[in-house]
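# Take this sequence and fold it.
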Amino acid sequence: MNNYETYTTEDFLLDSWFLAWVKHGQPEARQFWENWQQQYPAQRATLLLAKDMAEALKNRPISLTDEQVQLEVTQITRLTRRLPTLEVRRPFSFIRTRSFWPIAATVVILVAGSWVFWKFSGTTAPNKLFTARQSRPGPGADWVNQLNETSQPVAIQLPDGSRLTLAPHSQASYPRTFSQTQRQVQLRGEAVFAVVHDSSRPFLVVSGPLITRVLGTRFRVRAMPDDPQITVSVQSGKVSVYSQRDLANAHRRHVPDVPGVVLTANQQVVYRAEQGAYQKELVTKPSLINPSEPAEQFDFQDSPVADVFSRLEKSYGISITYDASVFRPCTVTASLAGVPLHDQLKLICASIGATYEVVDTHIVVSGKGCLS
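Presented below is the predicted three-dimensional model:
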């Protein structure tokens, strides 16, 4: 048995039993490495980093033999030893919670690896995995472009301490230092934002024709280049969404308020640029505004249904409309902790003889109620 607890990333990438797990998906190998991670947690980060690199090799458009994989790994390692540290202006980390060895070294390996992939596959340009570079879109402006071409989301810290999680094949651009009056990020693709509150400087996300304006909240923007519609969804807080055309019209008329859509938690808007139309609705899977809410708050014992609905409204920030006089006699006994909202509503409605539907951003409950 190999002494895996002393292996480096390169050692794993050249190991046939490791490749049997990552490249060929052999069940025995998969079980072995899952057990091994539990036995040697100190080596887990090294193993998983090697797995990411091996999967990048595996997912090349041209399939590679084990010998070609080993050749490319050798080339990657050789280049890594010779290359200087790549300068990344802002730290980032993968969404997976891992204790990576220094991020700069990881980036060097990935970029060096992409150069090797290009050289061996014969394509006309490198397949960038993740790059951080600067551009100058305007006089005196110093911007950073973040391009994620990995298969995993990448977390990026912005100059004000806000964070964005950039989806695969997406790009975000922002000034190296935000101005004194506003914070602006330009997005192509998809990202989740967690914005630090600053009442003196609104936070703007420009995604094609759409602008999302916030002071401090958590929200998602999806604006893929080949998709005719843009979606903005809010996880917590409040955002205002309007188009650049709306903004220009407001400036021409000297109107302070820009028409658009205001979104709160678990609401989203779908914007269709060709029609200039907004469709406001609930998100598909509403989530708790405060995920750390105690589970016992969702345990109900002969609780009036009005109290149950009130708890759901506060927890999800969603309005629930019903006829209080009809459902006054109804009580609910159930443990709803960890149950998705729509499943919670189905269980409640089944117990009180009701049904529900989503109307715009509201939930409407109807039925004959309970016998008093």
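
# make it CA atoms for all contacts and neighbour counts henceforth
OK.

# List the contacts of V22.
R30, K51, A54, E55 (C-alpha atoms under 8 Å, 6 or more residues apart in numbering).

# Assign the last one to helix, strand or coil.
What it means is E55. helix (DSSP: H, G, I helix; E, B strand; the rest coil).

# That one: neighbour count?
By other C-alpha atoms under 10 Å, 15 other residues sit near E55.

# Of the contacts of V22, select the buried ones using a ChimeraX command.
Restricted to buried positions by 16 or more other C-alpha atoms under 10 Å, the ChimeraX selection for these reads:
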select :30,51,54
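
# residues near V234, how many?
25.

# Correct me if wrong: it contacts L263.
Yes - using C-alpha atoms under 8 Å, V234 is in contact with L263, at 6.7 Å.

# where along the stretch 51-200 of the chain do the helices fall?
For the stretch 51-200 of the chain, the helices defined by DSSP state H, counting those that start in this stretch cover 66-82, 103-121.

# Out of the ones you listed, which one sits most buried?
Of those, the one with the most neighbours on average (mean count of other C-alpha atoms under 10 Å) is helix 103-121, at a mean of 19.

# tilt between it and helix 66-82?
Between the axes of helix 103-121 and helix 66-82, defined by axes from the mean of the first three to the mean of the last three C-alpha atoms, to 10 degrees, the angle is 130 degrees.

# what separates helix 103-121 from the chain centre, distance-wise?
Distance, stretch centre to chain centre, for helix 103-121: 24 Å (C-alpha atoms, centre = their mean, to the nearest Å).

# and if you look at stretch 186-203?
What separates the centre of stretch 186-203 from the centre of its chain is 13 Å, taken as C-alpha atoms, centre = their mean.

# one more to line up against the first:
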Amino acid sequence: MDHSLDTCSAADFLLSDEFVSHQLEPTPETALLWDAWLASNPPNLAEWNRAVYLLESIRQGLHQYAGKVISEEAIEGLLARIRGTNQRQAAPVRRIGYPRWAAAAVVVLLSGLLAYWWLGRQGSQSYYTTRMADVRNAFTERVNQTNAVETIVLSDSSVVKLAPGSRISFKPSFDAASREVYLSGEADFKVSRDVRRPFLVYANEVVTRVLGTQFTVRAFDAEAKVLVNVSSGQVSVSKDQGIVDSGKPQSASGLLLLPNQQAVFSRQSEEFSKSIVPEPRVVGTAARKPSFEYDAVPVGQVIRDMEEAYGISVLYNKEQLKNCELSASLKTETFEEKLRVICTTINADYQKLDGQVVIHGGDCR
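Next comes the predicted model:
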């Protein structure tokens, strides 16, 4: 497999005949080639996965999402290839042969060994201790050695709820430029808004930056992942670049998280992934909260209510579902249960991707 693929973006893959041919009509030969490339843990694996999903979205008629990545002309070209494939295959079924399963097993085994080695290496190192050694100014440290959550009020009135077995360091009085804290373990932050001074949380290799919001950070030394979960407002997360010559912390570009979204940072691959939190909560104000009572209401309106209440984007084929209606009471259902009712009603299914929901299919004619 050509190693130039290691620098390809999702758009590059979608415009690659080699990639599209394998996705539409895989053969044992192409499966072996792509399995070998995937087993090499390429740096742009997330882009490959995104391209796979985008191609499937185009197949399902969800062009608006793919339109953010490639041109309308390119989408039309892919649709023509998909139609041609469908005509050649009366009942297309994608099968994964033994070589693919074998390659997948090797990947899982190698990943497990890497995780074991990495966690063992972490036992002799502490990111928190190393990072704090680089801080020139005096910080106050609080360690929660109890079995209950400890509440800490900072000098700017921000509130930290420190989980058992966790520790946090902060300045007794924040300076005029920024508000910085260092965390080892897990804590929930309710940050007082100050547009002049961003609030920075350094936790393992991740920097979380906010102006004023509520979020949770989990970053224990012994764990291979860092989790940032947003309850309200918006948060940016990026990889910590350490201390530069000027003595000021620097951070690289990362992800922007909105309410009910979370980011997971793999300390092995040093990559972020974004998703919806396990149990989304209503984030809209009481005045704008939908009633979730429907009597022959267009599904498009129901989906808009979901987006407004939970702050989560829902992508779907508007033309395909324009005649769909819903009659149901969804007042007590969770976000996930609401989605299931909607999709069952319109004969569709859904997928959560990159902090969004994508509804596939549906037919109400």
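
# Dump the helices of the stretch 51-200 of structure 1 into TSV; add distance to F94 of structure 1 as well.
As requested, the helices of the stretch 51-200 of structure 1 are exported to TSV (distance: least, C-alpha to C-alpha, whole Å):
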stretch	distance to F94 of structure 1
helix 66-82	20
helix 103-121	10
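
# Show the contacting residues for the most centrally placed residue in structure 2.
When C-alpha atoms, centre = their mean is applied to structure 2, the residue found nearest the centroid is K274 (0.8 Å). Residues near K274 of structure 2 by C-alpha under 8 Å, 6+ apart: L255, L257, Q261, Q262, A263, V264, L353, D354, G355.

# re the thing from before, figure out which of the helices of the stretch 51-200 of structure 1 is closest to D257 of structure 1.
Counting by C-alpha to C-alpha, D257 of structure 1 lies closest to helix 103-121 out of the helices of the stretch 51-200 of structure 1; the figure is 43.7 Å.

# Could you name the helices and strands sitting against the closest one?
Under the contact definition 3 or more C-alpha pairs under 8 Å, 6 or more residues apart in numbering; DSSP states H and E, helix 103-121 of structure 1 sits against helix 66-82, strand 130-135.

# Pull out the buried residues from the shortest one.
This points to strand 130-135 of structure 1. Under the neighbour-count rule (16+ other C-alpha under 10 Å), strand 130-135 of structure 1 has F130, T131, A132, Q134 buried.

# Going by distance to Q37 of structure 1, which of those wins?
Out of those, the member with the shortest distance to Q37 of structure 1 (by C-alpha to C-alpha) is F130, at 26.8 Å.

# quick one on the thing from earlier: can you tell me the SS state at the residue nearest to the centre of structure 2?
strand.

# counterpart of it in structure 1?
Under the alignment by TM-score structural alignment, K274 of structure 2 pairs with K280 in structure 1.

# And W118 of structure 2, by the same measure?
By TM-score structural alignment, W118 of structure 2 lines up with nothing in structure 1.

# Once you drop chain neighbours, what's closest to W118 of structure 2?
Of all residues not flanking W118 of structure 2 in the chain, Q268 sits nearest, at 7.2 Å (C-alpha to C-alpha, 6 or more residues apart in numbering).

# who touches the one you found in this structure?
Applying C-alpha under 8 Å, 6+ apart, the residues near Q268 of structure 2 are A115, W118, A224.

# which of these does structure 1 keep?
Checked against structure 1 using both residues aligned by TM-score structural alignment, their matches' C-alpha atoms under 8 Å, these keep these contacts: A224.

# out of the contacts of Q268 of structure 2, who's nearest L162 of structure 2?
A224 (20.1 Å).

# how close does that closest one get to R267 of structure 2?
5 Å (C-alpha to C-alpha, to the nearest Å).

# ok so, going back, and L47 of structure 1, which of the helices of the stretch 51-200 of structure 1 is closest to it?
helix 103-121 (13.3 Å).

# The closest one aligns to what range in structure 2?
Under TM-score structural alignment, helix 103-121 of structure 1 has no counterpart anywhere in structure 2.

# Compute the inter-axis angle for that helix and strand 130-135.
Angle of helix 103-121 of structure 1 versus strand 130-135, following the same axes, to 10 degrees, is 100 degrees.

# whereabouts in structure 1 does the lengthiest strand in structure 2 align?
In structure 2, assigned by DSSP state E, the strand with the most residues is strand 179-190. The alignment of strand 179-190 of structure 2 onto structure 1 (TM-score structural alignment) spans residues 183-194.

# And stretch 48-67 of structure 2, by the same measure?
Across structure 1, nothing matches stretch 48-67 of structure 2 (TM-score structural alignment).

# Please point out which parts of that stretch sit buried.
48, 50-52, 54-63, 66.

# Now the two most distant members of the residues you listed.
Longest span within the buried residues of stretch 48-67 of structure 2, C-alpha to C-alpha: W48 and G61, 20.1 Å.

# Please identify the residue in structure 2 that aligns with Q171 of structure 1.
Mapped onto structure 2 by TM-score structural alignment, Q171 of structure 1 lines up with R167.

# How about A354 of structure 1?
By TM-score structural alignment, A354 of structure 1 lines up with A348.

# Show the contacting residues for the nearest residue to that match once chain neighbours are set aside.
Spatially, and ignoring its direct neighbours in sequence, A348 of structure 2 is nearest to G362 (4.3 Å; C-alpha to C-alpha, 6+ apart). Counting by C-alpha under 8 Å, 6+ apart, G362 of structure 2 makes contact with Q320, L321, C343, I346, N347, A348, D349.

# same thing but at 10 Å, please
Contact partners of G362 of structure 2, counting by C-alpha atoms under 10 Å, 6 or more residues apart in numbering, are 60, 316-317, 320-321, 324, 343-349.

# Can I have the buried ones of the residues you listed as a PyMOL selection?
PyMOL command restricting these to the buried ones, with burial defined by 16+ other C-alpha under 10 Å:
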select buried, resi 60+316+317+321+324+343+345+346
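
# Tell me the spacing between the match of A354 of structure 1 and L258 of structure 2.
Taking C-alpha to C-alpha, one finds A348 of structure 2 at 26 Å from L258 of structure 2.

# same check, this time on L227 of structure 2
Using C-alpha to C-alpha, one gets 14 Å for the distance from L227 of structure 2 to L258 of structure 2.
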